[in-house]
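# Let me see the structure of the following:
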Amino acid sequence: MIRIVIADDHPLIREGLRRILEFEDGIEVVAEVGDGQGAINVARSMNFDILLMDLNMPGVNGLEAGRVIRREHPNIGILVLTIDDSDEKVFQVLQLGVAGYLLKDVDSKTLIQSIRKVYSGEPILSPTVTGKLLEQISQPSPSKDTCGLSEREMEILHYVVKGASNREIGTSLFISEKTVKNHLSSIYRKLSVEDRTQAALKAVKLNFFKLD
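Got it, this is the predicted structure:
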């Protein structure tokens, strides 16, 4: 059973999300809160798997709450659901190491799929958000210091930045998913990051790839 907490300052949004989730087998909404401090309090007082959270809330906002919850409860998957798709906000949130970032115009099927992916440990690099920032990325820039990454690792990192899954990377490069995972472990170590989201962000920040 996937246990979910909804954090949004609009009661109608919370009610709508609850109704959508209640129809899904294996998903249970265990609490609802209206601000970031409420999300922090719930994280400190009960066990759950995923925090479905808005960013723009009164008092302690989602960004601040996410920072505290990630530090105190790293096993909770934070799935941001917001109307804010500004480049700056997306990068600020993804730097926290959240599990995913979706816009509120997402359809219910995609939302459910995203929740299940987050629960299984797969981060969500939303095509409508992260993809928007990175769609112009082309080829690796040979003039940049690549932190010791090999040519193959740079190829794989390029696909990660574009939001490709391990299976898609393996198919494109004609290698197994296991080989992709091994390369990713090496990439994380060389970049001093913990997951593919942080690796993608760092690659862009370090200008590993040219922007058209």
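
# Please make it C-alpha for all contacts and neighbour counts, starting now.
Will do.

# helices or strands next to the host helix or strand of Leu81 in the packing?
In the assignment (DSSP states H and E), Leu81 maps to strand 77-82. Where contact means 3 or more Cα pairs under 8 Å, 6 or more residues apart in numbering; DSSP states H and E, strand 77-82 is packed against strand 50-53, strand 100-103, helix 108-119.

# JSON lines for the ones you listed, including distance to Glu24 and mean neighbour count?
Converted to JSON lines, the helices and strands packed on strand 77-82 look like this (distance: least, Cα to Cα, whole Å; neighbours: other Cα atoms under 10 Å):
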{"stretch": "strand 50-53", "distance to Glu24": "15", "mean neighbour count": "26"}
{"stretch": "strand 100-103", "distance to Glu24": "19", "mean neighbour count": "24"}
{"stretch": "helix 108-119", "distance to Glu24": "8", "mean neighbour count": "17"}
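
# Mind checking these for the one nearest to Asp212?
strand 100-103 (24.6 Å; Cα to Cα).

# Heading C-terminal from the host helix or strand of Gly170, find the next helix or strand.
Here Gly170, judged by DSSP H and E, is contained in helix 166-173. Scanning forward in sequence from helix 166-173 by DSSP H and E, the next helix or strand is helix 177-191.

# Among the helices and strands packed on strand 77-82, which comes closest to Met1?
Closest approach to Met1 among the helices and strands packed on strand 77-82 is made by helix 108-119 (9.9 Å; Cα to Cα).

# just to revisit the earlier point, for Val204, which of the helices and strands packed on strand 77-82 is the nearest?
Between these, strand 100-103 lies closest to Val204; by Cα to Cα that is 17.6 Å.

# Show me what that closest one is packed up against.
Counting by 3+ Cα pairs under 8 Å, 6+ apart, the packing neighbours recorded for strand 100-103 are strand 77-82, helix 87-94.

# Let's compare: structure for the following, please.
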Amino acid sequence: MAFALEKSYLFGMGLAGGMAEAPILVVDDEEEVLQVIQEYLKESGYSVVIARDLSEALAKISSDELQTVISDLLLGADRLGGIEVLRESAKKSIPCILISGNANLEALKEAINLGASHFLDKPFELADLLTIIKKTKAKPQAIQDKSEQLIQSSGLTHRESEIFHLIAKGLSNRDIAEATGTSERTVKAHISSIFRKLEVSSRAELLSKLIV
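I've put the predicted structure just below:
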């Protein structure tokens, strides 16, 4: 499968996340992914509840008090159940992180329009997930203000600014290329320029700059 993690890595991190006031809901129909994320977040100090299918996820969102939802986008019979999870989360103003995998462009665009907090492609580093969770806890306006400050202070071009926002949403190079009507090669060149201007070397570092 696309996602795998050694147990020694999982329990050897020793990361200290703050205790959550409300649990994080993790939704995935792949048992291994579900269990690894759940155990990792618990080891990092978070309270976690899980859902193995769409109906269970919607029930928990409706009835439980949650701080964040992490859901596979390709969920359920139509493989787009993550959109329903996102829609229900939005009704209660719960930040929703989508594990986008190999989702098509239309699904990604719909998720963006519905206000997905972030996209995470499989396979991914669990340490990056913690950074994203911290980002979702920040106020949206504060993140927007920080984004604009970074764009202005670093002198990003209009195209670089557009790509910067898509990177901040977690879209892959391929998805950014499709969304902007350019090639992956062009996107990579823009990202290289963005990283240089922002003095970062990875997407994780870029996201860290947005946590205020």
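
# wait, doesn't Leu201 of structure 1 sit right on Gln95?
Yes. Applying Cα atoms under 8 Å as the test, Leu201 of structure 1 and Gln95 come out as touching, 7.4 Å apart.

# between these two, which one's more packed in?
Comparing Leu201 of structure 1 with Gln95 by neighbour count (other Cα atoms under 10 Å), the higher total belongs to Leu201, at 19 against 15.

# Can you identify the element that follows the helix or strand harbouring that one toward the C-terminus?
Following DSSP H and E, the helix or strand that holds Leu201 of structure 1 is helix 196-205. Downstream of helix 196-205 of structure 1, the next assigned helix or strand under DSSP H and E is strand 209-211.

# circling back: may I see the helices and strands packed on strand 100-103 of structure 1 arranged in CSV, with mean neighbour count and distance to Ile13 of structure 1 as well?
Output for these, formatted as CSV (neighbours: other Cα atoms under 10 Å; distance: least, Cα to Cα, whole Å):
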stretch, mean neighbour count, distance to Ile13 of structure 1
strand 77-82, 24, 11
helix 87-94, 15, 21
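
# Pipe those into TSV and attach distance to Ser186 of structure 1 per row.
Formatted as TSV, these follow (distance: least, Cα to Cα, whole Å):
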stretch	distance to Ser186 of structure 1
strand 77-82	24
helix 87-94	21
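
# tell me, what residue is most central in structure 1?
Centroid-nearest residue in structure 1, with Cα atoms, centre = their mean: Gly100, separated by 2.5 Å.

# Serialize the helices and strands packed on strand 77-82 of structure 1 to CSV and add fields for distance to Ala65 of structure 1.
Formatted as CSV, these follow (distance: least, Cα to Cα, whole Å):
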stretch, distance to Ala65 of structure 1
strand 50-53, 9
strand 100-103, 15
helix 108-119, 19
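
# closest one to Thr197 of structure 1 among these?
Of all these, it is strand 100-103 that lies closest to Thr197 of structure 1, at 8.9 Å by Cα to Cα.

# buried set for stretch 52-59 of structure 2?
By neighbour count on 16 or more other Cα atoms under 10 Å, the buried set for stretch 52-59 of structure 2 is 52-54, 57-58.

# just the residues you listed now: which is nearest Leu108 of structure 2?
Looking across those and measuring by Cα to Cα, the closest to Leu108 of structure 2 is Leu54, at 18.2 Å.

# The closest one matches what in structure 1?
Matched by TM-score structural alignment, Leu54 of structure 2 corresponds to Gly36 in structure 1.

# and its match, what does it touch?
Applying Cα atoms under 8 Å, 6 or more residues apart in numbering to Gly36 of structure 1 gives the contacts 7, 57-62, 64-65.

# next one: Val68 of structure 1
Val68 of structure 1 makes contact with Ile40, according to Cα under 8 Å, 6+ apart.

# Please say which position in structure 2 it maps to.
Aligned partner of Val68 of structure 1 by TM-score structural alignment: Glu88.

# Repeat that for Asp107 of structure 1.
Looks like Asp107 of structure 1 aligns to Glu125 there (TM-score structural alignment).

# now swap in Arg19 of structure 1 and tell me
With the correspondence set by TM-score structural alignment, Arg19 of structure 1 lines up against Glu39 in structure 2.

# Skipping its backbone neighbours, what lies nearest its match in space?
Sequence neighbours aside, Leu10 is the residue nearest to Glu39 of structure 2 in space, at 7.8 Å (criterion: Cα to Cα, 6 or more residues apart in numbering).

# repeat for Tyr159 of structure 1
Of all residues not flanking Tyr159 of structure 1 in the chain, Ile169 sits nearest, at 6.4 Å (Cα to Cα, 6+ apart).
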